[in-house]
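**Student:** Model the following, please.
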Amino acid sequence: MTIKSESVWNYVESPSIDGIIKAGGYFLIYFFGMFLASKCLPSIEARSPKKTYKLTGFYIFILLTILIPIGYYTEHLSLLFIIKNFISFFIVINIFTILFSLYLFQREEAIQNAPNSNRPIDYWHGREKDPMLFDVDLKVFFYQPSLIGLALVNLSLAEAQISLYGTLTIGMILYQIFWYLYLLTHYIREDFMLWTFDIIEDHFGFMLVWGDLIYVPFLYSIAGWFVADNIHKPLSITWLIITIFLHFIGHYIFRVSNWQKFDVRKYGSKVKIWGKQVKLLEGRLILSGFWGIGRHVNYTGEILLYLSIALCSGTISFVPYILPISLLILLSQRASRDDQRCRTKYGEKIWGQYCQVAKFRMIPYIY
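**Tutor:** Model (predicted):
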């Protein structure tokens, strides 16, 4: 990857002892601030299939939506330090991830929960499903520093573009809008995540801690670096129209299909989808909404969503397209595995009947 002489990458400082200490201080203030907010802010009570949670993510998100613009307007806030210390943050947060996962592995409750789980694989997956600290569910809490961290990195890239080039491009504006809407639609139905496999079944160890603190904020923001540097190749009107169209179509399919399935799982056959009473096959498989069209259209929507974010960078580099391309490969394989699993779970006859209604997996007439 070539870095141009004039580039936001040039803001990034080489890691040093002082830089790592500074980044460590910033991160700990941020992390414990998020924890205190999760502990002290008003909460929304929500149930999962196994227990009741108190969710504060929506209030944290709305509070920051108000405070960050005020901070920028009054010139009391700058997030350029995130870009300047990006490598130091990466080092610090990886170290924190290793140590925090060790804490999860060695804490008394974990040992009592799985006294014979001492293998490296148990450190990777974790010993406990629902570790609690000061009445805060850690697995649910870690979504906050993860997703809010992604938002802060994205904002720092917009600030870097203004600082370096003196402008905010259409591509960067769309990039910020797309990610904001992604987070907003997550938080307005935050209880959805309580019904996901990660929350219900997974143990909480290094794999999920690293995914929350490193994978999401560092990898998902990678396109923003190229959006920030795309100054000399402005996006055409046609490109912009396609990008906006793909985003809103993909975003709608991704969220609404998942919400439809979630609502049926939570409330059963009394749910209405698109204004009509939900239809169920054998009381189990949804024949309404997106699930009566395709078997895994939520994956299709997710790929289109991330593709639209990559398109905000134009053709400046192939790197932003690695995420949607990798998701296309991984989710296509997952859709095939899901079909096999469902065929075993529901039986050849019932699954065959469902496939007669929802005829394709992800792409009509193709896959």
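**Student:** going forward, measure contacts between C-alpha atoms and count neighbours the same way
**Tutor:** OK.
**Student:** Check which helices and strands the longest helix seen in the chain sits against.
**Tutor:** Looking across the chain with DSSP state H, the single longest helix is helix 237-267. Helix 237-267 sits against helix 170-188, helix 297-311, with contacts defined as 3 or more C-alpha pairs under 8 Å, 6 or more residues apart in numbering; DSSP states H and E.
**Student:** Out of the ones you listed, which is the most enclosed?
**Tutor:** Sort the helices and strands packed on helix 237-267 by mean neighbour count, taking mean count of other C-alpha atoms under 10 Å, and helix 297-311 sits at the top with a mean of 25.
**Student:** one more to put side by side:
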Amino acid sequence: MDLGVLLRSLIPSLQSVYVLVSYFVYLAVAGELLPGKVIRGVVLSDGSQLRYRCNGLFALTLLVAILGISAKLGIVSPLVVADRGLELLSATFIFCVLVTLVLYITGRSSSDKSSSLKPHVSGNLVHDWWFGIQLNPQFLSIDLKFFFVRAGMMGWLLINLSILAKSVQDDSLSQSMILYQIFCALYILDYFVHEEYMTSTWDITAKRLGFMLVFGDLLCIPFKFSIQAWN
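**Tutor:** This next block holds a predicted model:
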């Protein structure tokens, strides 16, 4: 690929930003409104426990159904992700940088004493931005750490499905692609079937939310894990 074309494709278009924002809005609304098992998290150092609504499987199934019907009706192109992969990659990266800068600023200014929101400031800007300042920051009552990992896992499947649709359209569907799609789908579905176990993992219970986790959840999981499909 020509370097100039590559660089231009990394500039997010309005459509790619719209796709990303719409995706996050759907996850936020679905996560709050759809029924699901409410799990208590581990007991934190101050004795508190966060609550997590584990409705990811329902949210994922509903989203795939909505997108499938919309594609059938010609409302949404099933190739929108496959055709704008680099744009979505760069848009997601920019989002990761911006949201972690906001987390850094709000964390630094927080005077909360709870285990979830108590600021842990080292004094090193890069260190605090990279590793995070607060353990479980929230936005509009949404636990961001749980939200981001869910977004990454669902995004991985949506990328795969869009690439699968492109392979079918181009008549280039191979046996290796079919096997890749099956194994990834099984892995992702298994995650959401047992989503409640995520609430006791090290990332959720011990790591503060900074660029490292946000980047890993939103960019590494969906885009890095789907590299095989892009080839």
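**Student:** Post the TM-score for the overlay when you can.
**Tutor:** Superposed pair, TM-score by TM-score structural alignment, normalised by the length of the second structure: 0.83. Supporting alignment: 214 aligned residues with a C-alpha RMSD of 2.3 Å.
**Student:** The helices and strands packed on helix 237-267 of the first structure into TSV, with extra columns for distance to L67 of the first structure?
**Tutor:** As requested, these are arranged in TSV below (distance: least, C-alpha to C-alpha, whole Å):
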stretch	distance to L67 of the first structure
helix 170-188	15
helix 297-311	25
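**Student:** what about P35 of the second structure, which SS state?
**Tutor:** At P35 of the second structure, secondary structure determined by DSSP: H, G, I helix; E, B strand; the rest coil is coil.
**Student:** Now do the same contact list for it.
**Tutor:** R53, N55 (C-alpha atoms under 8 Å, 6 or more residues apart in numbering).
**Student:** Next, count neighbours for the residue nearest to S101 of the first structure when sequence neighbours are not counted.
**Tutor:** Once flanking residues are discounted, S101 of the first structure sits nearest to F206: 5.1 Å by C-alpha to C-alpha, 6 or more residues apart in numbering. Here the number of neighbours of F206 of the first structure (other C-alpha atoms under 10 Å) works out to 23.
**Student:** so F206 of the first structure touches I98, yeah?
**Tutor:** Yes: counting by C-alpha atoms under 8 Å, F206 of the first structure does reach I98; the two are 6.9 Å apart.
**Student:** picking that back up, which residues in the second structure does the longest helix of the first structure match up with?
**Tutor:** Per TM-score structural alignment, helix 237-267 of the first structure has no counterpart in the second structure.
**Student:** So for that helix, what gets flagged as buried?
**Tutor:** 240, 243-244, 246-248, 250-264 (16 or more other C-alpha atoms under 10 Å).
**Student:** Nearest to G126 of the first structure among the helices and strands packed on helix 237-267 of the first structure would be which one?
**Tutor:** Evaluated over these, closeness to G126 of the first structure peaks at helix 170-188, with 25.6 Å, by C-alpha to C-alpha.
**Student:** once aligned to the second structure, how far is the closest one on average?
**Tutor:** Following the fit onto the second structure, the mean deviation recorded for helix 170-188 of the first structure is 1.5 Å by mean C-alpha distance after the TM-score superposition for the first structure.
**Student:** Over in the second structure, find the residue span that helix aligns onto.
**Tutor:** Against the second structure, helix 170-188 of the first structure falls on residues 175-193 (TM-score structural alignment).
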